[in-house]
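K.L.:
predicted model and sequence below, questions to follow.
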Amino acid sequence: MDQTLSSVPSNQSEALLTIRDSVMMIPPDECIERASQCTTTPVNESSLCASVNSSALDQFLKVAAPNATGPLNLCNFTVLQFACLPTLSQLNSQQVADVLACKQPSNVGKETWKLFFTKTSTNLDDALLKFSNMTPSPSNVSLSDVLDVLVEVRVDRFSPQRLRDPVFIRSWFQGRLKPFLPSVSQRVLSCLSNKNLTCESYRTITEAFVNAPLRDGQDVCFPPQPNATQRQDLIYKEFVKAFLSRNDTDDPRCLRNSTNSTQWINRNFGPFVQSAPLTDLGELNRNFTAVDVLPLLSLRQLVEFSVTPGALKDPPSVINVMELVKDCQLSAFFDDLSQKVKDVRLTQDVNAALIKQIFDRANLSNLNVTNQEVLVWFQNRLKPLLANLSESVVSPFFTILSTRDCNITQSALRLLNLESSIPTNTKNAIYNSILQSFRGPQPLRCYRNNSFITFLNESLFGFGPLPNLTTFLSLIPQPRKSELVNSVSPSELGTYLRQLEVMNNDSQICVIFNNFVRTPEFLDTEDVPDNLKSAILPCVWPLALTSDNQTEIDLWFNRRLRLYLKFLNKDILGSKDTLNASCLSYRKMVNVLGNNFTFNGSQISSTDVYTTIKTYLKADTDPKCYKPSDATLNSTAWFVNHIGIFITFLSLDDLYSFGSERTIKTFTVNPENLKLFNQKTLPKNVLSRYTELVFLQNPSFSLFE
């Protein structure tokens, strides 16, 4: 009959096909030619019905009025009772549909359904049509088994002509079988994919699966339920891919009349394309171009495309993909991308474009986004994109960090520090941004009362050295200068100052030592290069000149400044600090410069020292630094103590400027002073005046004693 039908004109074939359809309901399963994937369910009616009593049902159907056999009454009986009736010819198509609509126990098996459908075959097609138009009931069970059996008893018996008739196929798959398709099984899908379908018939069946409520596409922000995802993936694998992979159809891959990738996908896949790996699509169609169908792809496929070498070749290609990713899908997209992009070498500008998408859309500066979520973004989703980081993303990166707590900031910077491939210009930008962050609206907001230098070292994360002195000081708010300078130990300060390029402005170093309370300890313990000593001396010189404690003064000149004094210059020597020195400090200075100082190669001369001496000692009445009532200042060896070896520069005018004759003459007879004047070459007028003063003080003084 099938051979005859193939040569019958189309206007005469429908009647013959209808006859053929009826005839094909008669043969047993073993007489039906099937593909190996189309298995059958064996039925042993004797065994199945051995313990079933259908007499009550039989009696009910014989005597009940037609209007009494509606679904409310029919549902009082089981499918097995119907199947085990001697004949079901008395059931009309509506009653068969009503039985299908009854709530059935979960243990109704395929064998029962097959026996039931076999006995109702006369009215089955019409019953299925009526059932498909009913409001579906969520209480129906075993629909997958029902569909399996319906494919056995009806679809497997379709003629080759029916299988190639899209209208006929539509009447079944988008009509009679529609209620059962959401529960389609792997067996049915595999069986259908091996039928002798045309591409048009295949598309009709695919459309039927699309119309069944499987899962929404990528436009929905909420992820699909796992069972819906599994069902759609199953349809793709067992039906769509299986059929399109065949080489024995009239139009393998259904490529005919498809002018581009979009048309081919829309016609042959529909939403099931979202279950296909892009590699599958390329294998099925060697002219397939993924970039042409991006709007049709799922989130997973957009990630797969993104990690395909060469797919994301520039920022515009990134934008093309990311425009299809909704904000609510952003985290899921980058969760997947971060796992797959590790082995893909993206260019710097592509990385930057992806990071920009995160910074622009993930609202990481919004405090409604928790710190924990921000941490997930940095540590998981952003991490693979940090290699070869572009300088352009540094500023927005720090804008986000400025709104986050310090733990987030440190975690993010630690992550950056682990990337060895970050270019130098980007590292410099990160370094400068870190320094700038210390100044911000909340200066040093992450400082926790530890050493300021330690804080800087830890906060810079190796992106650059400690800043030069000018920058270092600019990071400290003025009200906190003393606090932060004194948070540093002398050894830390010494280590910092010894670093190359730290000393960019000598004058700034005095800001440190004007606030540093442990300067004596620093000078005692820290050895610094000569250029630093030269810069430090003007800062600490005043500290050596203010004390009235001889022990402390000795420590300053004998130990702390011992290696610094060679850098004395005229400015320091003639400074207000020197001219306002305490008497004991001044006296120590004169002693050290007169006995322990080498002027050769120095920036000062003996004359310079004497110039300071005569300025310091100038007095209108009482000589400076002489107080008979003060045990520390009552020595009459005044010239020795306050001028020393520099007495050789003394002029007569200077002598007169040191104080009144009444007091000065008391110094002249002091043995130490006499010895000093005896040993040094002085101007004659100075010696004459000094001798005169001696005799004024002691007329009986003997020059020969």
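P.N.:
Arrived safely. Residues are numbered from 1 along each chain as shown.
K.L.:
switch to C-alpha atoms for all contacts and neighbour counts from now on
P.N.:
OK.
K.L.:
from what I see, Leu469 and Ile509 are in contact.
P.N.:
Yes: Leu469 is within contact range of Ile509, at 7.2 Å (criterion: CA atoms under 8 Å).
K.L.:
what is the burial count for the residue lying closest to Leu401 once chain neighbours are set aside?
P.N.:
With sequence-adjacent residues excluded and distances taken as CA to CA, 6 or more residues apart in numbering, Leu401 is closest to Thr409, at 5.5 Å. Residues lying near Thr409 (other CA atoms under 10 Å) number 21.
K.L.:
same deal with Asp653?
P.N.:
9.
K.L.:
is it part of a helix or strand, or is it coil?
P.N.:
The local conformation at Asp653, judged by DSSP: H, G, I helix; E, B strand; the rest coil, is helix.
K.L.:
in addition, the following structure is provided for comparison:
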Amino acid sequence: MGGPRTLSQVLLLSAFGIAFVSSTVSVTGNTTQENSTSSTPSTVSKESCRGVNLQDPSRSIFAAVDSLVGELSCKRKENASLSEDSFVEVEQNIRRIVESSIKVFLDLGTNESGSDVLEQIGILDNLDVENYKDPSFIRLWFSLKMTFLLPFVNERFLIQLGNKNFSCGSFQELVKSLSEGIEPSQTTRKQQIYRNFILGYLTRKNLEEPGCIENVNGSEDWVEKNLKSFLVFATLQELKTINSNFSTRDVLEKLSPRQKAELILDPESDESGDVDIVREIITSVTKSGNEELLTQFFQDFTQLRKQVLNS
């Protein structure tokens, strides 16, 4: 009973202790209000159950989590005395805090929209300039915090995320985590992430490294680092606008049927007149054995051809 506390107990007490203090302050305020309006206790009771009082405790919990993530990231970089197993245990314990806190917040709160959930929790509040340039912190932040909130991500949040001054390394860590965290079948969600976050960030001119085109070994490496599975949602024109050295030849196998059709029909593309590339594209879609892929290619080709002829 009186023995030393485990690491898990310390983490839970630190996070929920902060939330308890905030909750106590909130309750004290409500009690004062109730005493001053004792003639209408039913009204006060209704006011206190609308979920608005959950915001401060929830933000406190997630602020504590950010502090724990920052400390964990720091100790990892400094090769602290903690063993790898201890690091893994800490990550698992923080993950439990976040998962259970979100569940409690959603169970007790009102049916807010995704935007309100993210704002009330204050998901971006504790990211600062140092974090923006620290890929290891961003990896932990996403793994331990954002993973459980992906269902609530929407256009407004993604635009906000794309406007943060992440270093290319941190941005690439986010793209990797999002690519792994979103199911391939969630095409609408993935397209939303590409349009509002990835494209928004890569087309910004006020970054230290616009387009993240430095420290890459060719177009395939650039795509792998900055687009991952979101490549198929880009147009070839967007890719060339972001990266003037972009080569479709280097990533031909990764292109979607629509992108391949776009390549053949693009009058400004050097590759469109390249017989070898055209032959390679046709061969790749006809010999794939995937009838759905073949149908999609010719549908896209027909649609894009009409657009070219009418332009």
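P.N.:
Nice, thanks for sending it over. Source: prediction; values computed, not measured.
K.L.:
give me the TM-score for this pair.
P.N.:
Once superposed, chain against chain, the TM-score is 0.64 (TM-score structural alignment, normalised by the length of the second structure); 234 aligned residues with a CA RMSD of 3.5 Å.
K.L.:
Phe168 of the first structure: which element?
P.N.:
Using DSSP states H and E, Phe168 of the first structure falls within helix 166-171.
K.L.:
for that helix, which positions count as buried?
P.N.:
Pro166, Phe168, Ile169, Arg170 (16 or more other CA atoms under 10 Å).
K.L.:
repeat that for stretch 290-303 of the second structure.
P.N.:
Buried, per 16+ other CA under 10 Å, within stretch 290-303 of the second structure: Leu293, Leu294, Gln296, Phe297, Asp300, Phe301.
K.L.:
go on, stretch 312-323 of the first structure?
P.N.:
Buried residues in stretch 312-323 of the first structure (16+ other CA under 10 Å): Leu312, Asp314, Pro315, Val318, Ile319, Val321, Met322.
K.L.:
and if you look at stretch 32-48 of the second structure?
P.N.:
Residues Glu34, Val44 are the ones in stretch 32-48 of the second structure that count as buried (16+ other CA under 10 Å).
K.L.:
so where do the strands sit in the second structure?
P.N.:
With DSSP state E, there are no strands along the second structure.
K.L.:
can you get me a residue count around Lys119 of the first structure?
P.N.:
Around Lys119 of the first structure there are 20 residues (other CA under 10 Å).
K.L.:
same check on Leu309 of the second structure?
P.N.:
7.
K.L.:
tell me which residues of the helix ranked longest in the second structure are tucked away?
P.N.:
The single longest helix within the second structure, with elements called by DSSP state H, is helix 7-36. Under the neighbour-count criterion of 16+ other CA under 10 Å, helix 7-36 of the second structure has 11-12, 15-20, 22-23, 26, 30, 34 buried.
K.L.:
so which elements touch that helix?
P.N.:
Counting contacts by 3 or more CA pairs under 8 Å, 6 or more residues apart in numbering; DSSP states H and E, helix 7-36 of the second structure packs against helix 41-47, helix 55-77, helix 84-108.
K.L.:
redo that, cut-off 7 Å
P.N.:
Identification of packing neighbours for helix 7-36 of the second structure by 3 or more CA pairs under 7 Å, 6 or more residues apart in numbering; DSSP states H and E yields helix 55-77.
K.L.:
so the helix it packs on versus helix 7-36, what angle?
P.N.:
160 degrees (axes from the mean of the first three to the mean of the last three CA atoms, to 10 degrees).
K.L.:
distance check, the most centrally placed residue in the second structure against Ile277 of the second structure.
P.N.:
Closest to where the C-alpha atoms of the second structure average out (CA atoms, centre = their mean) is Leu178, at 4.9 Å. According to CA to CA, to the nearest Å, Leu178 of the second structure and Ile277 of the second structure sit 32 Å apart.
K.L.:
now do Glu224 of the second structure
P.N.:
Using CA to CA, Glu224 of the second structure is found at 21 Å from Ile277 of the second structure.
K.L.:
counterpart of the helix or strand hosting the residue nearest to Leu401 of the first structure in the second structure, which residues?
P.N.:
According to DSSP H and E, Thr409 of the first structure maps onto helix 406-417. The counterpart of helix 406-417 of the first structure in the second structure, using TM-score structural alignment, is absent.
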